[in-house]
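S.K.: here is my input; please provide its structure:
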Amino acid sequence: MNVKTIQFVRRGEVVSLDNVPPDRTLLEVLREDLSCTGTKEGCGEGDCGACTVVLGEAEGSSIKYRAINSCIRMAHSVHGLAVWTVEDIAQTDGALHPAQQAMVDCHGSQCGFCTPGFVMSLFGMYQNHTCKGQPIGRELAQEELSGNLCRCTGYRPILDAATRMGSLPPQKVDEKAVLKQLKQIAAPAGEGEYLSPISLKGLLAARAANPKAQIVAGCTDVGLWVTKMHMQFPQILDVTKVAELRKVEKYPHHIAIGAAVTLTDAYAALVADRPQLKTFSNRFAGLPVRNSGTLGGNVANGSPIGDSMPLLIALGANVVLMSVRGHREMPLEKLYLGYRKNVMAPDEVVAWIKVPKPVKNEQLRAYKISKRYDDDISAVCLVVNLQVEAGTVRKASIGVGGVAATPVRATQAEAALTGQPWTVRAAKVAAGALRTEFQPISDMRASAAYRSEVLGNLMQRFWLESQGVTQINLESFRLEEAA
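M.R.: Model (predicted):
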């Protein structure tokens, strides 16, 4: 098979496409090569959801469905998967899928441009919830549609459509047939312009042999370099099919999250140990981005406004780097040298992120400040993790994003708190330390002065919440719908 060939299942057939460049996006292939023009290009950066499609992957005897943004997903990454577009979900006799029919019944489409993306997100919800007998309520619908934007502001009827799908005549995917077709597809090529190894040994060998290849996982950032910066990559190394790195391993004192674990699954593992992180995890971009992106990719990329790193720093996480020469482990904040610069050698890759389990008397809160509540990049991110025993702070661990060239640990604020009684005075001292410890920049998201002021305010908010005050945050706000 040609090393540039892509094979995936669509409409009950195995689709084969030859001579596809390594940096061609899935959206380009769908629209330009397969004429699937129902899939729209809106923002070209994974923000609006107009390009949403659903991927299906074999998971034992069933299929796991994920709604993703096709505009920033490399086409080769869907080799060996099933792909559904908005053209694919109606029945052969023309009868609409419940996701489509519900949108019609509830008048969920206005100008119509965003509608295909909403329909595909609804299709993903239908497969993951309705087909499993799980009802879709308004809160779940709002959570899972967070990655789809409607510029006509038609969200209420779209949310109505999400809750209505389950009341329509059921329509199920013939998973046995799809699984049979997926088995017909050969493993991805181990050489050439798009490398996609399936084992850790293969990944490390490929990295050693191709140190200049661009590493990708979900492409939620590299995809932007392609679509917005028009960068071209002659060779790409994809880690997402490495079996060993697709697992979350649980140990007595920590969990180890593989670098190829999606953000959706990685945050689910973190929330399982610390339920208070649920809202923060939902606000890490929209669901299609979390379904593609990986925790390892977020860490390796090292963006100063990436939300994972402040959290992991506050949790005391370590990162494990691997190469054919062996492995090394370090605190996550030690990975970074400067803006998007790290200590990794040319032959090394991020393999695992090790996150300690919660300890007794842990008080943890994660705060994200952004212009838009959902599906937006942070202006400031602050995560505070205190161990308070008998009214005294025995240990303080604070991670911060958006205030320096890298994600950082707030060492001065930590020192101001450690060993002190946990009082309003201690919180104010720590707030002052946070305001003076960093020299943030002014940019389109916030001014330097705003960022510094907000850091201190968030510490004061943490104090109030630690005392049981709940009405000061949006998590406690519930909008009562009119009858």
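
S.K.: could you use CA atoms for every contact and neighbour count after this?
M.R.: Fine.

S.K.: strands of the stretch 201-350 of the chain, start to end?
M.R.: Under the criterion DSSP state E, counting those that start in this stretch, the stretch 201-350 of the chain contains strands at 214-216, 236-238, 248-250, 254-258, 318-323, 326-331, 336-338, 341-342, 349-356.

S.K.: what's the closest of those strands to Arg151?
M.R.: Judged by CA to CA, the one of those that comes nearest to Arg151 is strand 214-216, at 31.0 Å.

S.K.: how about residues contacting the closest one?
M.R.: Under the criterion CA atoms under 8 Å, 6 or more residues apart in numbering, residues 222, 233, 235-239, 297 lie in contact with strand 214-216.

S.K.: would you turn the strands of the stretch 201-350 of the chain into JSON lines with mean neighbour count and distance to Val173?
M.R.: Below are the strands of the stretch 201-350 of the chain laid out as JSON lines (neighbours: other CA atoms under 10 Å; distance: least, CA to CA, whole Å):
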{"stretch": "strand 214-216", "mean neighbour count": "20", "distance to Val173": "30"}
{"stretch": "strand 236-238", "mean neighbour count": "23", "distance to Val173": "29"}
{"stretch": "strand 248-250", "mean neighbour count": "16", "distance to Val173": "28"}
{"stretch": "strand 254-258", "mean neighbour count": "22", "distance to Val173": "30"}
{"stretch": "strand 318-323", "mean neighbour count": "22", "distance to Val173": "39"}
{"stretch": "strand 326-331", "mean neighbour count": "13", "distance to Val173": "43"}
{"stretch": "strand 336-338", "mean neighbour count": "17", "distance to Val173": "45"}
{"stretch": "strand 341-342", "mean neighbour count": "16", "distance to Val173": "44"}
{"stretch": "strand 349-356", "mean neighbour count": "24", "distance to Val173": "34"}
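
S.K.: closest one to Ala413 among those strands?
M.R.: Distance to Ala413, taken as CA to CA, is lowest for strand 326-331 among these, at 18.5 Å.

S.K.: and the closest one, what other elements does it pack with?
M.R.: Strand 326-331 is packed against strand 318-323, with contacts defined by 3 or more CA pairs under 8 Å, 6 or more residues apart in numbering; DSSP states H and E.

S.K.: starting at the chain centroid, how far to the strand it packs on?
M.R.: With CA atoms, centre = their mean, to the nearest Å as the basis, the distance from the averaged C-alpha position of strand 318-323 to the chain average is 21 Å.

S.K.: got it, and stretch 342-362?
M.R.: If you compare the mean C-alpha spot of stretch 342-362 with that of the full chain, they lie 17 Å apart, counting by CA atoms, centre = their mean.

S.K.: out of the contacts of strand 214-216, flag the one nearest to Leu140.
M.R.: The closest of those to Leu140 turns out to be Gly297 (CA to CA; 26.7 Å).

S.K.: how about the contacts of strand 214-216 in TSV, adding distance to Glu414?
M.R.: What follows is the contacts of strand 214-216, written out as TSV (distance: CA to CA, whole Å):
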residue	distance to Glu414
Val222	34
Phe233	42
Gln235	43
Ile236	41
Leu237	39
Asp238	38
Val239	36
Gly297	28
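
S.K.: to compare with the earlier structure, here is another sequence to fold:
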Amino acid sequence: MTRFILNQQSICTNQPPGLPLLDFIRYQQHLKGTKIGCREGDCGACTVLVGSLENGHVTYRSVTSCLMPLANAGGKHIVTVEGLNLPELSPVQKAIVEENGTQCGFCTVGFVVSLSGFCISEKAPTVQKAIAAMDGNICRCTGYKSLERAAGKLVTNLQEKSAENAMRWLVENNFLPAYFPEIPQRLESLQAEEAAETVGIPEEKVAYYIAGGTDLLVQKPETVQLSAVKVLTRETGLKGISSDVGQIIIGGGTTVEELRQSPEMQAAFPELHQYVKLVSSTQIRNMGTVAGNFANASPIGDLTICFLALNATVFIRKNEHLRELPLRELYLGYKQLAKDPDEIIEKIAFDIPDANTHFNFEKVSKRTHLDIASVNSAIRLKTELNVIYEAHFSAGGVGPVPKYLNKTSAFLLGKEIEPATLKEASEILQTEIAPISDARGSETYKRLLLRQLFFAHFLKLFPETITAENLL
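M.R.: Okay, the predicted model is just below:
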């Protein structure tokens, strides 16, 4: 049984836990404002807001409902465009209309929901943040400049928003319907009801373990819907980021957005925001998990490539047994993992970078957001007096698995950072990869691309020593 609040309505349903939330909204509740588009999380036409009760306060995040398993709505407040409607146009809707931000209108509801989520955010409103809130919404006919102007108008309207009682201000100024302030109390009661129930199915009957579901509901939605599914997102033991004894420890169920917002991660990686904004879109980052990215085993998984370079260790649990494995040893072949289907990646750990540690991530794709890499790469180096004494280099899109380049990493040890070293290393890395020609580029192109990304790491990290001219 899944219990949640849909707009103002309390829902208690025994529909399959793996059913996409989009289908429940449209076909069970007949709320047709949430559109069916790509069913892959790309277009954003099915965007809804998900409100989670956190320390007595409800935090809202935008998600693509086509990739959200129904069970993940449990205990949450789900808001569709109908749940945002007022007797008159809201400031979000009005800004889009006044700036000619709609044409055919199919995608408009997704933009309305995403921008409404931006308005609810407790962060100081800026035009850059408003535009970023729409990075998971695609418009095929209107053009984005009109939507950007609408975002700018909204930011102006939000300058007077009260920081102390933002929800009341938003209701009084017609950004939100009047029922929103009641939601925290209703969710508290709902969660109390859930806690009194015995939820779950026997482990031996579980066919799929799902966290964010952002890949499974693309690859095999019908199979997941008809199977016995256990959702992991509500297991508190799989969440959270902490530091301990020189390491950062990340719960496997931590979302990519939670990773981006983590103070521990931001302190360790000052350019974290730049790296993570290349990972999918806001809606997907709000659902997709770190362990899910690893277990997906995509040869171009962005987080996987980053954590390979961080020389991370994964902790894998089955029942009460917990074992650890270097991430680089998790991948046996294309979509083949060194773990059983009923084992769960419980947490990930890696050493906290010190003053001598240098890290960089690079990705080349056809567009910035909502795209997978042609080739991506990460590097982690420890240096002293311009000499490398620890090196970890990884790459995606150049083989059947996310690739840790052992030979190249080993070659760099003890070497001085100079053009001759990098040129020789770039020849070694070519012996470790086996790219194929596909829609994202030819084999030759990918080999050249990785060579250039390898150089790009050093150009960025050591600009005093390495320049484009001395690499010619």
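
S.K.: what would you report as the TM-score here?
M.R.: A TM-score of 0.89 describes the superposed chains when it is computed by TM-score structural alignment, normalised by the length of structure 2; 445 aligned residues with a CA RMSD of 2.1 Å.

S.K.: nearest to Val20 of structure 1, of the strands of the stretch 201-350 of structure 1?
M.R.: strand 236-238 (12.7 Å).

S.K.: which strands and helices sit next to the closest one?
M.R.: Where contact means 3+ CA pairs under 8 Å, 6+ apart, strand 236-238 of structure 1 is packed against strand 194-195, strand 214-216.

S.K.: try it again with 10 Å
M.R.: Packing partners of strand 236-238 of structure 1 (3 or more CA pairs under 10 Å, 6 or more residues apart in numbering; DSSP states H and E): strand 194-195, helix 200-209, strand 214-216.

S.K.: and it, how far from structure 2 on average?
M.R.: The superposed strand 236-238 of structure 1 is, by mean CA distance after the TM-score superposition for structure 1, a mean 0.7 Å from where its aligned residues fall in structure 2.

S.K.: onto which residues of structure 2 does that strand map?
M.R.: Taking TM-score structural alignment as the measure, structure 2 aligns residues 229-231 with strand 236-238 of structure 1.

S.K.: packing partners for the strand or helix carrying Ala141 of structure 1?
M.R.: Remark: Ala141 of structure 1 resides in helix 138-144, with elements defined by DSSP states H and E. When contacts are defined as 3+ CA pairs under 10 Å, 6+ apart, helix 138-144 of structure 1 sits against helix 115-128, helix 155-164, helix 278-282, helix 287-292.

S.K.: would you turn those helices into JSON lines with distance to Gly44 of structure 1 and mean neighbour count?
M.R.: Shown next, in JSON lines, are those (distance: least, CA to CA, whole Å; neighbours: other CA atoms under 10 Å):
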{"stretch": "helix 115-128", "distance to Gly44 of structure 1": "13", "mean neighbour count": "26"}
{"stretch": "helix 155-164", "distance to Gly44 of structure 1": "22", "mean neighbour count": "22"}
{"stretch": "helix 278-282", "distance to Gly44 of structure 1": "22", "mean neighbour count": "18"}
{"stretch": "helix 287-292", "distance to Gly44 of structure 1": "13", "mean neighbour count": "26"}
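
S.K.: now distance to Arg31 of structure 1 too, for the strands of the stretch 201-350 of structure 1, in CSV please.
M.R.: Rendered in CSV, the data for the strands of the stretch 201-350 of structure 1 read as follows (distance: least, CA to CA, whole Å):
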stretch, distance to Arg31 of structure 1
strand 214-216, 23
strand 236-238, 22
strand 248-250, 35
strand 254-258, 33
strand 318-323, 38
strand 326-331, 43
strand 336-338, 39
strand 341-342, 36
strand 349-356, 33
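
S.K.: return the member of the contacts of strand 214-216 of structure 1 nearest to Asn342 of structure 1.
M.R.: For Asn342 of structure 1, the closest of those turns out to be Gly297, at 13.1 Å, with distances computed as CA to CA.

S.K.: so what does the closest one match up with in structure 2?
M.R.: With TM-score structural alignment as the criterion, the equivalent of Gly297 of structure 1 in structure 2 is Gly292.

S.K.: could you measure the nearest residue to its match once chain neighbours are set aside against Tyr331 of structure 2, distance?
M.R.: If the residues on either side of it in the chain are set aside, Gly292 of structure 2 comes closest to Ala211, at 6.8 Å by CA to CA, 6 or more residues apart in numbering. Using CA to CA, to the nearest Å, Ala211 of structure 2 is found at 20 Å from Tyr331 of structure 2.

S.K.: and if you look at Ala355 of structure 2?
M.R.: Distance, Ala355 of structure 2 to Tyr331 of structure 2, by CA to CA: 31 Å.

S.K.: tell me which element the most far-flung residue of structure 2 relative to its centre is part of?
M.R.: Within structure 2, Ala420 marks the point farthest from the mean C-alpha position, 38.0 Å out by CA atoms, centre = their mean. When secondary structure is defined using DSSP H and E, the element that contains Ala420 of structure 2 is helix 419-432.

S.K.: mean deviation (superposed) between that helix and structure 1, please.
M.R.: Averaged out, helix 419-432 of structure 2 is 1.6 Å away (mean CA distance after the TM-score superposition for structure 1).

S.K.: residue contacts, the spatially most central residue of structure 1?
M.R.: Centroid check for structure 1 by CA atoms, centre = their mean gives Arg290 as the closest residue, at 2.3 Å. Taking CA atoms under 10 Å, 6 or more residues apart in numbering, we find Arg290 of structure 1 in contact with 66-69, 147, 218, 220, 262-267, 281-284.

S.K.: and for Ala73 of structure 2?
M.R.: 2-6, 17, 21, 50-52, 65.

S.K.: nearest to Tyr404 of structure 2, of those?
M.R.: When the contacts of Ala73 of structure 2 are ranked by distance to Tyr404 of structure 2 (CA to CA), Ser65 comes first, at 34.2 Å.

S.K.: what about that closest one, neighbour count?
M.R.: 32 (other CA atoms under 10 Å).

S.K.: that one against Arg39, yeah?
M.R.: Yes: contact between Ser65 of structure 2 and Arg39 holds when scored by CA atoms under 10 Å: they sit 8.9 Å apart.

S.K.: intersection of neighbour lists for these two?
M.R.: With contacts defined as CA under 10 Å, 6+ apart, the residues adjacent to both Ser65 of structure 2 and Arg39 are 20, 22, 45-46.

S.K.: ok, the contacts of Ala73 of structure 2 vs Glu193 of structure 2, which is closest?
M.R.: Using CA to CA, the shortest approach to Glu193 of structure 2 within those belongs to Arg3, at 8.9 Å.

S.K.: can you report how many residues lie near the alignment partner in structure 1 of the closest one?
M.R.: Structural alignment places Arg3 of structure 2 opposite Gln7 in structure 1 (criterion: TM-score structural alignment). Other residues near Gln7 of structure 1 come to 22 when the count uses other CA under 10 Å.
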